[in-house]
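Output the structure for:
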Amino acid sequence: MKYISYQEWIEHGGQVYEVQAKPSGIHTQPFKTFLDEFNWMINTHSKVFLFRFDLRFADDNVCLDNSKPMRILFRRLVQRLGRHYKTKDIAYTWSREQEKAKKQHYHCILMMDGNRIRLAHKLCEKIREIWLQISGGSPYWSEEYHFHRSDLNTQSEAIRHCSYIFKARGKGYKPQYAKDYGHSNLRKKAK
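Take a look at the predicted model:
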């Protein structure tokens, strides 16, 4: 069972993070996995680029019984971005949402070395192209952040904004083999 917190602050790794927990609560374990990836990026790169976007399917009635589209998307995206920006350090997190009467969709977070990427234009083109091939659907852009590892205010703002995708509402209405969350594993690669 996933633990849900209704607190506006979550402690992890000796730090306290402000989150958007109201009204449905926040799944703490996947949020902490995201924080581990976030902190790995900050500890590895002096600047970090964080981009949040949403994905929808062309057909409103799609309800997949697995997470294959997300595996394909991020495998292709990491390969293409790695070649284009000449980096292997690309972190990501995604969440699947579907409420009883609404269509399935995904919220995504992508993080890269901020010294390699300045603008999201090329990144958006690649995401749009890959998602169209996979689903026929469209991405929706949410927010982008560029920050230095010493810029704690922007980091806090980005973390609070991203905490939205870990909200409890909309999770759990899924087939058995579909996942609610997925993450890269850069933090494990370093160990």
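
hey, let's count contacts and neighbours off CA atoms from now on
Noted.

what about the strands in this protein?
4-5, 9-12, 15-18, 26-27, 47-56, 90-97, 105-113, 139-148, 181-183 (DSSP state E).

residues contacting the most centrally placed residue in the chain?
With distances taken as Cα atoms, centre = their mean, Ile109 lies nearest the centre of the chain, 2.6 Å away. Ile109 sits next to 50-53, 92-94, 162 when contact means Cα atoms under 8 Å, 6 or more residues apart in numbering.

and this one, so I can compare the two:
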Amino acid sequence: MTGGVLLTNTTTVSSYAYHAHGRYEAIADSFLYGDHAYPINSTDKSRVRLDILTPMMEELDAMQRTYSRVFVARFDLRLPSGTAVETGNEWIRQLFKKLRERLKSKHRRPESITSPIREFAYGWVREKEKAKQVHYHCWIALPHRQVRSIGTANCGLGGAITEVWCDLTGGKPSLVEFPGGEYIILRGEPETLEEPVWRISYLAKERGKFSTGQGDRLFSTSKLRHKYPNT
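Next up, the predicted model:
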């Protein structure tokens, strides 16, 4: 990959990088969103991709317009050995579809969630480091009044995620990992977003990303920002 023309956006300096199937814009300093500059998890060898981080930030912004207090958590998903990229991508699409169905249900949602959840946001990226199986880094944001913890692989929201992923893949609970880090975002207090953005910016790092050239998604998010646009 090679660098392109430098662009400036107040405190953010970005440049284009090119690969076999296109290009993307990346930053190495802070991420400016609205009137706030957020620290990002970048290194000299792996900057942060704006095409990934920006829509994820827009989803968090849409959640704040919907709920005054938002709970955010991270989790990681692995695939059984030999799983094709298109299969893994379809499984993760189905995961969030089935989670949405459960969270909205009066009877099938996790016991720790006392009432149906109508809106939530999420994002995922696909990665493959050297000599490692393809895996997915994910985040999810929900109303804090209904979700106070992600739980574990055996209970709560974490239990639902694990159960659905195991059903889809035919794998074991060890395919799901909860790396820690749970956050509460408060509407109108951008400093409460700093830690979540730092964690989510890791998902947008350059390292580990690859394109098949076959139209398979490298990342995706919910579409809450289209339902609740920032006007």
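
Any idea what the TM-score is?
The TM-score (TM-score structural alignment, normalised by the length of the first structure) is 0.90; 190 aligned residues with a Cα RMSD of 1.8 Å.

how deep is whichever residue in the second structure pairs up with Glu97 of the first structure tucked in, by neighbour count?
If you follow Glu97 of the first structure across to the second structure using TM-score structural alignment, you land on Glu127. For Glu127 of the second structure, the count of nearby residues is 21 (other Cα atoms under 10 Å).

Ile117 of the first structure now?
Counted with other Cα under 10 Å, the neighbours of Ile117 of the first structure add up to 18.

same check, this time on the one 3 residues further on
Residue neighbour count, defined by other Cα under 10 Å, stands at 14 for Ala120 of the first structure.

Mind telling me what it corresponds to in the second structure?
Aligned against the second structure - with TM-score structural alignment as the criterion - Ala120 of the first structure pairs with Ile150.

Surely that match and Leu157 touch.
Yes: between Ile150 of the second structure and Leu157 there is a contact under Cα atoms under 8 Å: 5.2 Å.

And the furthest pair within the contacts of Ile109 of the first structure?
Leu50 and Trp94 (13.1 Å; Cα to Cα).

residues contacting Leu73 of the first structure?
Contacts of Leu73 of the first structure (Cα under 8 Å, 6+ apart): 127, 130-131, 134.

That one pairs with which position in the second structure?
In the second structure, the residue matched to Leu73 of the first structure (TM-score structural alignment) is Leu95.

What distance do you get for that match to Cys138 of the second structure?
Computed with Cα to Cα, to the nearest Å, the distance linking Leu95 of the second structure and Cys138 of the second structure is 11 Å.

go on, Tyr16 of the second structure?
Applying Cα to Cα to Tyr16 of the second structure and Cys138 of the second structure gives a distance of 25 Å.

Measure how far the lengthiest helix in the second structure is from the centre of its chain, please.
Looking across the second structure with DSSP state H, the single longest helix is helix 85-104. Between the centre of helix 85-104 of the second structure and the centre of its chain there are 13 Å (Cα atoms, centre = their mean, to the nearest Å).

Ok, stretch 184-191 of the first structure next?
How far stretch 184-191 of the first structure lies from its chain's middle: 16 Å, per Cα atoms, centre = their mean.

Restricted to helices, list the contacts of Leu73 of the first structure.
Short answer: those in helices (DSSP H) are 127, 130-131, 134.
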